[in-house]
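Participant: Pasted the sequence and its predicted model underneath.
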Amino acid sequence: MTPRLSRRLVLLLLAALAACRSAPPSPSAPPAPPAADPFQPIVFVHGNGETAALWMTTLWRFESNGWPRAKLHAIDMPYPLARDDDTKPQDGRNSTSEAMQFLAAEVDKVLKATGASKVVLIANSRGGYAVRNYVANGGGAAKVSHVVLAGTPNHGVWADVRNRPDNEFNGAGPFLTGLNAPKGPNGEEVTPGVRWMTIRSDNNDKYAQPDGAWIGAKGTPTNVFYDGPALKGAQNMVIVGADHRELAFGPKAFAGMFRFVTGRDASSTAITPETSVVLDGKVSGQGLNNEPGKGSFPTNLPLAGATVEVYACRLESGERNGPAVHRKTVGADGRWGPFNASPRTFYEIVVSAPGYATTHIYRSPFPRSSAIVHLRLERIADVDRDARSIVTLTRPRGYFGVPRDQVELDERSPPGGIPPGVAGVSAAKLKLLDAPNRAVSGEFNGERIVGRAWPAADNHVVFLELTY
């Protein structure tokens, strides 16, 4: 006969078990570790020649998933271009060492401001070089928990010791071979002690191509392949069809970043609108090279004395809907705001400064606040002086792909200057030879902007700037 417990004994055992579960811990037991901060500060690093403004929609997506705005910090390298030769000073360009030092200082600022012990670093393209160098050689391993490298050419844009060996983008040069040297017993390419993730395209990244067409050497092997951004020892994510910038700024990239950093899926990749929107940003310009024939170079330095005006405009015609709703002469900090905007209004932002073309930027409504709506002034190129008006459709957070995308400028689809195949052009310029002061429309995959064609003869240029 199988022994059976009495009902009374079962009840006693259940009561004892409940008492054990609810009993307080022994005074000698160590305290439970504090819960990890679910919202670590994140520092975002832009790519070659770019600005912090490219991270705007990514920040919005993190905010829409509960991330505190005060813990999201996109940096601006003062001189964002890489040197032709990393070992030689060059006007308006920074070295790998200078980029690393600037990033290190920014991380320390964020740690001090937030009281956190570590940050997350998320970088696009060349920005990943500064991140890797900082973690490996600048003390960053003790201050960084996670790294995301989006489209970073970790094995170079080309790899050939005979071709500009001291350029940082040469995968066979000393900078990248040093970063990629095997580490640990498994020969990993990443610095241990930090969690690493790379994001790459299957075959649509212009800087991860076996042929040198996108670096001015069509028909010449680069010795770099589609998987060039991947690293041994990292979690390597592939986004099919994504271009070089979409690997950082697209919704699928955000979903991968969020999952990697938090261990859970984002509730949505959509951007949640705010009822009250405040915009601000920095006005910057171009530096002039001392070397003959080198022209100018972009900077992220504040352009004091510039004037910014903002007009509400009509979607169907681009015409101004009344007087300026905001006007400011920029001070030493370069800031053009704050500006209280309507989240449902299309805007024309007009920027002028001595020595530059008056720039008219037409923008879609801003669904959320942003302090990184940066504005960079330019000059009219000599080759464009014959135009009655110069209108450029620009997509800062991605490239135009044909036939992948639906792109239209002034009812021309696709606009001139966008080659088919690998997506690698972020701007389409139209030189109008007819009368200026008419409506000009631009459209990309459903985002439509209408502006006005201002006269180039009066030193005006026009940008239809896409947000997505």
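Facilitator: Sure, I can see it.
Participant: From now on I want contacts and neighbour counts done on CA atoms only, so please keep to that.
Facilitator: Will do.
Participant: list the contacts for V391?
Facilitator: 429-432, 440, 453, 461-464 (C-alpha atoms under 8 Å, 6 or more residues apart in numbering).
Participant: ok, and here's another one to check against it:
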Amino acid sequence: MRDNRLWRLRRLLLVAIAGGPLVLSRTPAADAATFRYNPILFVHGIEGSGAQFESQAMRFESNRYPTSWVDEVDYNSTRAVGDKSEVDQQIDDAIAALKLRAGKSQVDVIAHSLGTSVMYDYLTNGDMAARRRANVGHYINVDGQNQNPGVPTLAVWAGRGTPGRNMDGAQNVTIPDQTHVQTCTSAESFVQYYTFLTGRRPLCDICRRSPIEVAGKALDFPQNSGFLGATVQVWPVDSSGQRSTTTPLASIDITDGSIGGGKWGPVSVQPNQRYEFALVQTGLPTLHIYYEPFVRSDHTLRLLASPAIEEYAGGRPGSVSSVTIRYKELWGDQGVENDQLLINGLNVCTEGLCPISKQVNAFFAFDRNRDGQTDLSQPDPVLSALPFIQGADVYVRASSPPDDTVSFQLISRGGGGVRTLNVPNWDAITDGVTLQWNDFDKLTF
């Protein structure tokens, strides 16, 4: 605390000497040479990716963690259920790289869901277990398995999960009124993460800061291999989702198709400006991914393509095929705590489609019955069988080229008013649409 007060005093003196106003939009990034905490590695869960750590990465960076000290392992979770050798090697490599970049002897690890089983196995099984434990300074086990891996551990549990869960020998905390994925991504969980890792509460939530650059990976989901051969195009768009330039701001070829590959960026973007990220791949429909305006640099964007699902939900001429993603479950059966997800004014987050038990993170809306009609009476039987995914019969007229605007709106149970993403009415034969909503509703604790 004394070091922090001295830093603030020096900053005040510098501003006074310069004769300018004191404006602190965030705590500045620490000097990596003097930053005393460990770098951080995130290990996601089943049917997940590093995207579930996007908000938390921005929070750590807002609280002085150097950007290069925060990383995520994108692994093939379907394979890892039965064979963890591949992800174990990825974790080994990521820890070694973080130690080298940070000049530290240990890394702190945060794992969620299936990732907690991956980490327990990683830290306890095999000839390398003791050496691996020595590399981990702190471990945070988020809403997953309950066996202590033998390193200093914080076990975080969802308050809307199975009651009474506990990990012996660990520090245990339950996040009230939150479900499985929300407990991974929320500001309330971040306070617990940060306090456990540093011994003090964070100074701020996600803090606005310019200039802004974005980067991430283009992945073939859920295997999480780099989307080899694709091109990432970044387009500024206007309030209706129409491209506001004749050429993309950036065009980046994906040349690494390995598991966890697919890196692109960084690309400089403007605050208060919306962007479209187009995944262009020969022989496949173009995937148009729309984000809310960025508030600070974000290096954890995951542009997720899933050709098999896109083929299933696409291929319907004259209609729009879309998926709405938010890494905070959509609730449709919780009364006053319900979310509302509106497509052209129609709320599709219903009691039958978004029960809290389904833990919906991705909602596919497409003309399932191929009849030009909407029928929300029952979920799509194929997509609803997948974890965290829901599908429904929602007809929205499309055209090629687009000739109209589709309105997607979110009214979150966390407040913050009506959020709107308008997009062109792309035809499902040649184009797919992804709406990526922030999993936070405000920028303060």
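Facilitator: Here it is on my side, so go on. Quick caveat: nothing in here was measured; it's all calculated off a predicted structure.
Participant: what's the TM-score here?
Facilitator: Once superposed, the chains reach a TM-score of 0.73 (TM-score structural alignment, normalised by the length of the second structure), with 352 aligned residues with a C-alpha RMSD of 2.2 Å.
Participant: Okay, and which of the contacts of V391 of the first structure map to strands?
Facilitator: If you go by DSSP state E, the contacts of V391 of the first structure have 429-432, 440, 461-464 in strands.
Participant: Please pull up the equivalent of L377 of the first structure in the second structure.
Facilitator: Counting by TM-score structural alignment, L377 of the first structure lines up with A305 in the second structure.
Participant: before we move on, back to that, can you match the contacts of V391 of the first structure up with the second structure and say which hold?
Facilitator: Shared with the second structure under both residues aligned by TM-score structural alignment, their matches' C-alpha atoms under 8 Å, the contacts from those are 429-431, 461-464.
Participant: And the furthest pair within the residues you listed?
Facilitator: The largest separation in these, counting by C-alpha to C-alpha, is between K431 and L464 at 13.7 Å.
Participant: Check the secondary structure at Y65 of the second structure for me.
Facilitator: Secondary structure for Y65 of the second structure, judged by DSSP: H, G, I helix; E, B strand; the rest coil, is coil.
Participant: The aligned residue in the first structure for it and G322 of the first structure: what is the separation?
Facilitator: In the first structure, Y65 of the second structure lines up with W67, judged by TM-score structural alignment. Note on W67 of the first structure: its distance to G322 of the first structure, by C-alpha to C-alpha, to the nearest Å, is 37 Å.
Participant: Stretch 257-264 of the first structure aligns to what range in the second structure?
Facilitator: Using TM-score structural alignment, stretch 257-264 of the first structure pairs with 193-200 in the second structure.
Participant: With stretch 111-118 of the first structure instead?
Facilitator: The aligned range for stretch 111-118 of the first structure is 99-106, by TM-score structural alignment.
Participant: Check which residues of the matching stretch are buried.
Facilitator: For stretch 99-106 of the second structure, the neighbour count (16 or more other C-alpha atoms under 10 Å) marks 99, 102, 105-106 as buried.
Participant: among these, which are in helices?
Facilitator: The members of those that map onto helices under DSSP state H are 99, 102.
Participant: and the equivalent of T58 of the first structure over in the second structure, which of the three is it?
Facilitator: Aligning on TM-score structural alignment places T58 of the first structure opposite Q56 in the second structure. Here Q56 of the second structure is recorded as helix under three-state DSSP.
Participant: F190 is in contact with Q56 of the second structure, correct?
Facilitator: Yes: the criterion here is C-alpha atoms under 8 Å, and Q56 of the second structure meets it with F190 at 6.6 Å.
Participant: now the equivalent of S77 of the second structure over in the first structure: how far from T96 of the first structure?
Facilitator: Using TM-score structural alignment as the criterion, the counterpart of S77 of the second structure in the first structure is P80. From P80 of the first structure over to T96 of the first structure the distance is 11 Å, taken as C-alpha to C-alpha.
Participant: of these two, who's got more company?
Facilitator: P80 (24 against 20; other C-alpha atoms under 10 Å).
Participant: Not counting sequence-adjacent ones, nearest residue to that one?
Facilitator: Excluding the flanking residues, the one nearest P80 of the first structure by C-alpha to C-alpha, 6 or more residues apart in numbering is G49, at 4.6 Å.
Participant: Look at the aligned partner of that neighbour in the second structure and tell me its secondary structure.
Facilitator: Alignment note: G49 of the first structure maps to E47 in the second structure; criterion TM-score structural alignment. Using three-state DSSP, the structure places E47 of the second structure in coil.
Participant: do you know how far E47 of the second structure is from A155 of the second structure?
Facilitator: In terms of C-alpha to C-alpha, E47 of the second structure sits 21 Å off from A155 of the second structure.
Participant: quick one, which of those two is more surrounded?
Facilitator: Comparing E47 of the second structure with A155 by other C-alpha under 10 Å, the one with more neighbours is A155, at 27 against 18.
Participant: on that earlier part again, got the buried residues for the match of stretch 257-264 of the first structure?
Facilitator: Buried residues in stretch 193-200 of the second structure (16+ other C-alpha under 10 Å): 193-194, 196-197.
Participant: gap between it and the chain center?
Facilitator: Between the mean C-alpha location of stretch 193-200 of the second structure and the chain-wide mean there is a distance of 22 Å, by C-alpha atoms, centre = their mean, to the nearest Å.
Participant: Residues contacting it, please?
Facilitator: So stretch 193-200 of the second structure is contacted by 37, 60, 108, 138, 140, 154, 201-202 (C-alpha under 8 Å, 6+ apart).
Participant: Select from these the one having the most neighbours.
Facilitator: Among the contacts of stretch 193-200 of the second structure, the one with the most neighbours (other C-alpha under 10 Å) is I140, at 25 neighbours.
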